[in-house]
Every structure is written in C-alpha cells, then in structure tokens.
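> dropping the sequence and predicted coords here.
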Amino acid sequence: MQDIPDETGEIIGIGRNGGILGERKLVRYAGVNPANGNLLYLDIDGNATESPDFDRDAVWTETNNVPEFLGSFGFDLDYKNFFLTTQFNYEVGITRFDFDYSNAIDRDDIGVFNLSQDLLRAWTPDNRITDIPSLDATNLGVIGGGASDRFIKNSDYLRLRFLQLGYNVPQKAIENSGIRSIRIFGNAENLFTWTEFRGFDPSARAGSRSYPTARIMSIGLEIGF
C-alpha cells in the first residue's frame, strides 16, 4: 500500500494513511442545546461546544459515500397464463450528505420554498427538548453544512427497480387467426424504495435539489406472427 505523499499522512477529500478511500473528516454534531436552542458539537476531546473550529476539532469519521455492498436480484413467476418478472436493486453500508433534508429545514428558505414540517418542532422556551435548533440560533453559521456530520445519513436502500405483470392469451383463443402469440403486460419502474434516508433519492449521486429517480408506468401489447 502506498502512503499518502503528505507530511501529515492525510489529504482532505482523499483520506488518511490506513483509512478508507474518500473518508470524511468532519466536526461531530451533538444535537440542540436545551438551554438556548443553539447547535451543539463535539470538540476534538469529545466535549460539547457551541463554537467548534474545523481545523482543531474535525475528526475522521470512518464513513464515505461508497457502499460496502451493492447489487440486484429478481425472480420470475408463471401461473397458468399469467407471468410476473421483478428486479430489485440495493446498496448497503453507505452514507450520504442529505442535501434535500438540509434544504428542507433551512430557516433562510422560509417563505421561498416549501419546507419540512419538522421546522414546527424548532426549539422555543416552551419546547426545549427537540432535534431542531431555534430559528434564532446564533451559531448556525459557525460550521458550514458540509463541515459537520449533522446531515450525514444512512442511505442503505432496497428498490423495486422493475416489475412486469402480464398475460399470455391462450392458444385456443387465437387458433386459425394467423397469429402465433399475444402477450398483454404492464411495466412499473422504480415502483417502491425502502430506506431510512429522508432525501428524495438515496441512490442519487448529484448534490443539492436533485430530481428523484422517476417512477414510470407503461402498458404493452406484443403480437407474434
């Protein structure tokens, strides 16, 4: 293994000696301060602070945006003249920065975009135990959104990528017609996705406000002569 050619043994965006490729170095997010609604972070020693310094307090998180496993599987079923075909895709052991959710709870977008109802849980003097900081928090800009792990989320998913359900018209119904076969079918693409990820699409490689993978429905008729 070739060491990283840097006197510190690490390059942000690449990783560190002995670490995983593309490992993130971030300030650890610790939640909302119930006393005042500000954001809490952990310093390099694990102590809570409202004013972290990235250069001093960021740590290697042993996470990147590469899945440990990915693949697909499916099955075919036939019953009498009906048939069913499926394909599932999955990724396991992956985290992503949830741009969509971070935008959906951005106080600066109030009145500009549709936002998450989670903002209704924002800290107030009467609602001190919450995961959403005060809309008047004084340290929202202390650490940039991409410099902490606040929005680094598990994005494992299982997706029903393709489903086809169809019917083969019986030969008796088309005998002496000059037609060899008739198949009627419906297709569904990206029908369901099971995930804990809050953003639009756990498989999206793009960044902020990216469109989710489209759900497509179609029907077909196949006639063989």
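Yep, that arrived.
> C-alpha only now, for contacts and for neighbours.
Noted.
> as a quick check, tell me the outermost residue of the protein.
In terms of distance from the mean C-alpha position of the chain, residue 176 ranks first, at 54.4 Å (C-alpha atoms, centre = their mean).
> can you classify it by secondary structure?
Secondary structure state of residue 176, per DSSP: H, G, I helix; E, B strand; the rest coil, is coil.
> state which helix of this structure is the longest.
Identified as the longest helix of the chain according to DSSP state H is helix 99-104.
> and that helix, what does it pack onto?
Helices and strands touching helix 99-104, as assessed by 3 or more C-alpha pairs under 8 Å, 6 or more residues apart in numbering; DSSP states H and E, are absent.
> list the contacts of the next helix or strand after it.
The helix or strand immediately downstream of helix 99-104 is strand 152-154, counting by DSSP states H and E. Contact with strand 152-154 is made by 93-98, 196-197, as judged by C-alpha atoms under 8 Å, 6 or more residues apart in numbering.
> let's bring in a second model and compare:
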Amino acid sequence: MEIGKGTLPTFTYGASLGLTWRDFDFSLLLQGVGNHQVYYNNQAFRFVTVMGQSLIKDITDNAWTPENPYNSKYPILRNNSNAKNNIASDAFVHNAAYLRCKNIQLGYTVPRNITKKVYISNLKIYASIDNLFTITKFPGLDPEVGADVGYPAVRQYSLGINLTF
C-alpha cells in the first residue's frame, strides 16, 4: 500500500517585497512548499542506541514506555539491534511543508549631494540576513532537505557597502 502523496509538494510558493522610502530601501524574500509528505528515514532507523548513535528529542520524549503505553508516538527504545524497531510505518511520514524567510535586507543610500564632494557616484550601506526563520512542523533539521539527514539552514548576517565612482 502506498503511503503519502508522492515525492513532490502539492504546491510551491514564494513572495518578494520591495519598499523604498526616501534614501532607505527594504526587501524581503519568502519561499516555501505546502502539503509535502516525507518518509523521514533518519527518524525511522533511530530507535536503537548502539555504537554512539544519537536520538532526536522528539523520539526520546515520545517513545513507548511501561509508564506511557497509550500516548506514545514511537516504539520502545532499545540498546541493541531489533528488526521490529526498524519496520517501515506511516508513523514516520511527516508533512514537510514550510515557510522560510530566505532573505531580508535594509539599505541606506547616501544622498548624492554628499557623495559627489568626495568623487563618489553612488554609496549604499546595507545589512542583510539569509534564512532568518523557518516555520514548519517537520521534525528534521531542514524541511527543504526532507528525508535526508542534512544540516540546518545556515543563518548568515552580512554588512555591505556598494560603492560606485
């Protein structure tokens, strides 16, 4: 029986916004996907804690225990190999839908009457942030990567100067 809705998201979207006021400019780029079912295999094979493997917090907090037999999301944790803990299940299918702020930037262009005194045609100073936030319920590190282990999206802060003579 097939689980999920295929390997592609139902829809992909994005939006960009640009505003200018006097000598200031602001831009924002958002992007995301909706209704993207992913079999999260990193999670599926992490119920055995052998050879120094680490477990994500969601698994340790919600695994079956004798004290919590009915409200658990995941099977019992074991410290040795057990094939029953590695059976494919729809418990590992997650919606990897997300909304991410890919870039946000604020800039200031120094007025021409000031820059021309030092023989500069254009001078813009700006600050920028990449991957400011991601809104998702996906338990992995990055919903854009999906089922692969991957790494979290790197947040990058930049300061810059655009200078034209």
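That came through, no problem. Quick caveat: nothing in here was measured; it's all calculated off a predicted structure.
> quick TM-score on the pair, please.
After superposition, the two chains reach a TM-score of 0.82 (TM-score structural alignment, normalised by the length of the second structure), with 161 aligned residues with a C-alpha RMSD of 2.5 Å.
> helix or strand: which one has residue 56 of the first structure?
Counting by DSSP H and E, residue 56 of the first structure is part of helix 54-57.
> could I get the buried residue list for that helix?
By neighbour count on 16 or more other C-alpha atoms under 10 Å, the buried set for helix 54-57 of the first structure is 54, 57.
> residue closest to the middle of the first structure?
residue 202 (2.5 Å).
> residue in the second structure matching it?
Under the alignment (TM-score structural alignment), residue 202 of the first structure pairs with residue 143 of the second structure.
> so who does that match touch?
By C-alpha under 8 Å, 6+ apart, residue 143 of the second structure lies in contact with 96-98, 136.
> hmm, back to that, need the counterpart of the residue farthest from the centre of the first structure in the second structure.
Match for residue 176 of the first structure (TM-score structural alignment): residue 117.
> and the gap between that match and residue 32 of the second structure?
Computed as C-alpha to C-alpha, to the nearest Å, the residue 117 of the second structure to residue 32 of the second structure distance reads 45 Å.
> quick one: what's aligned to residue 123 of the first structure in the second structure?
Residue 123 of the first structure maps onto residue 64 in the second structure, by TM-score structural alignment.
> give the contact list for the closest residue to its match other than its chain neighbours.
Excluding the flanking residues, the one nearest residue 64 of the second structure by C-alpha to C-alpha, 6 or more residues apart in numbering is residue 76, at 4.6 Å. The neighbours of residue 76 of the second structure, taking C-alpha under 8 Å, 6+ apart as the test, are 47, 63-65, 85.
> what's the closest of those to residue 154 of the second structure?
residue 47 (27.7 Å; C-alpha to C-alpha).
> which non-adjacent residue is nearest the closest one?
residue 77 (5.1 Å).
> ok, that neighbour touching residue 61?
No - using C-alpha atoms under 8 Å, residue 77 of the second structure is not in contact with residue 61, being 10.7 Å away.
> who has more neighbours out of the two?
residue 77 (18 against 11; other C-alpha atoms under 10 Å).
> just to confirm, what residue in the first structure is aligned with that one?
For residue 77 of the second structure, the aligned position in the first structure is residue 135, judged by TM-score structural alignment.
> right, I'll leave it there.
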